[in-house]
Structure formats: structure tokens, C-alpha cells
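Peer 1: Sequence first, then the predicted structure, then my questions.
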Amino acid sequence: MSVHAYNASACTADPPPGGALTAGADPLHLALVFNLSHSTASRYATIAQNLLDDQIEQAAESE
């Protein structure tokens, strides 16, 4: 699964990645709240962190 396969709308439609965005990309939080395996929670957290980083970079470029 590629990190670039997700976009912001995909994350809000699926609770675990959406939860990763609202929980600050914390894999432990995701694993506990959504009953995910450690590896799945880590993947979702990485995807969420990349999305958050991209949003920050885009905001900085537009200023």
C-alpha cells in the first residue's frame, strides 16, 4: 500500500485514518481506540502524518 494512495477525503470516510488525523497521528491511540494491530495503526499514523505535513507545506507555499 502506497502512502500516496490516500487523500484527505479518503481519510475522513474511513474512521481509523480519520482518527489518525484528529489524534495527531498517534499509533498507540489508533490501536487502542479502533482495535487495530500495531502494524496497521503504524501505517495509518504514517499516512496521517504525511497528509498533515503536506498541508503545512502547501499553506507555507501559498503565503
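Peer 2: Yep, that arrived. Numbering: from 1, shown residues only.

Peer 1: CA atoms for contacts and neighbours, from now on please.
Peer 2: Noted.

Peer 1: What about residue 12, how many residues nearby?
Peer 2: 15 (other C-alpha atoms under 10 Å).

Peer 1: separation between the residue most central in space within the chain and residue 16?
Peer 2: With distances taken as C-alpha atoms, centre = their mean, the residue of the chain nearest its centroid is residue 48 (1.8 Å). According to C-alpha to C-alpha, to the nearest Å, residue 48 and residue 16 sit 10 Å apart.

Peer 1: Also residue 43?
Peer 2: Distance of residue 43 to residue 16, given as C-alpha to C-alpha: 10 Å.

Peer 1: next up, a second structure to put side by side with the first:
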Amino acid sequence: MRSKTPVSTTWVRLTCCGLEATVERLRVDRQLEEALTHGPDPLHLAVVFGLDPSTAIRYAAAARQLLQAMQEHPREK
């Protein structure tokens, strides 16, 4: 059984090398996904990710806009 320890910066760099997705893009995507899944609540985002309040407000606003656009233009099946 492997121990559950955080990955190193080197491991992340080598694993993501050459990929279009960067660690920063993955982080932002994860935060936006959380906002879309649990609702655009800046307080929730700030607590879960340790974000500065102004950053949490920006992510919540972006999620709100995406949710509104999805309601106005649902995908056709």
C-alpha cells in the first residue's frame, strides 16, 4: 500500500509537461466547477479553497453568468 502524501512540485511539472492544461488552469477549473455544482456562493468558495474574498466574489459572479447563460440557451439533444 502506498502512503498518501502530497505530490511534489517536480512530479506535477513532469506529469503536466507538454499538456495544454496547466496547473493554474486546472486549479481555476476546479474552483469554477465547485461554484457551478454547489451554487455561486462566494463564502463557500472562500472557505473551501482559502480564497481572498474578492477572488471568491469574482468566481461566484463568473459561475452565476455561466448558469444564467445555460438556462437561457440549453443544449439541444
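Peer 2: Now that the structure is in, tell me what you want to look at. Please read these numbers as outputs of a predicted model, since none were measured by experiment.

Peer 1: Once they're superposed, tell me the TM-score.
Peer 2: The TM-score (TM-score structural alignment, normalised by the length of the first structure) is 0.70; 50 aligned residues with a C-alpha RMSD of 2.0 Å.

Peer 1: thinking again about what came up before, and residue 43 and residue 16 of the first structure? which has more neighbours close in?
Peer 2: Neighbour count, other C-alpha under 10 Å: between residue 43 of the first structure and residue 16, residue 16 has more, with 23 against 19.

Peer 1: The more buried one matches what in the second structure?
Peer 2: Aligned against the second structure by TM-score structural alignment, residue 16 of the first structure finds its counterpart in residue 31.

Peer 1: Can you classify its match as helix, strand or coil?
Peer 2: helix (DSSP: H, G, I helix; E, B strand; the rest coil).

Peer 1: Enumerate every residue touching it.
Peer 2: 45, 49, 59 (C-alpha atoms under 8 Å, 6 or more residues apart in numbering).

Peer 1: The aligned residue in the first structure for the first one in helix, strand or coil?
Peer 2: Superposed on the first structure with TM-score structural alignment, residue 45 of the second structure falls opposite residue 30. When classified by three-state DSSP, residue 30 of the first structure comes out as helix.
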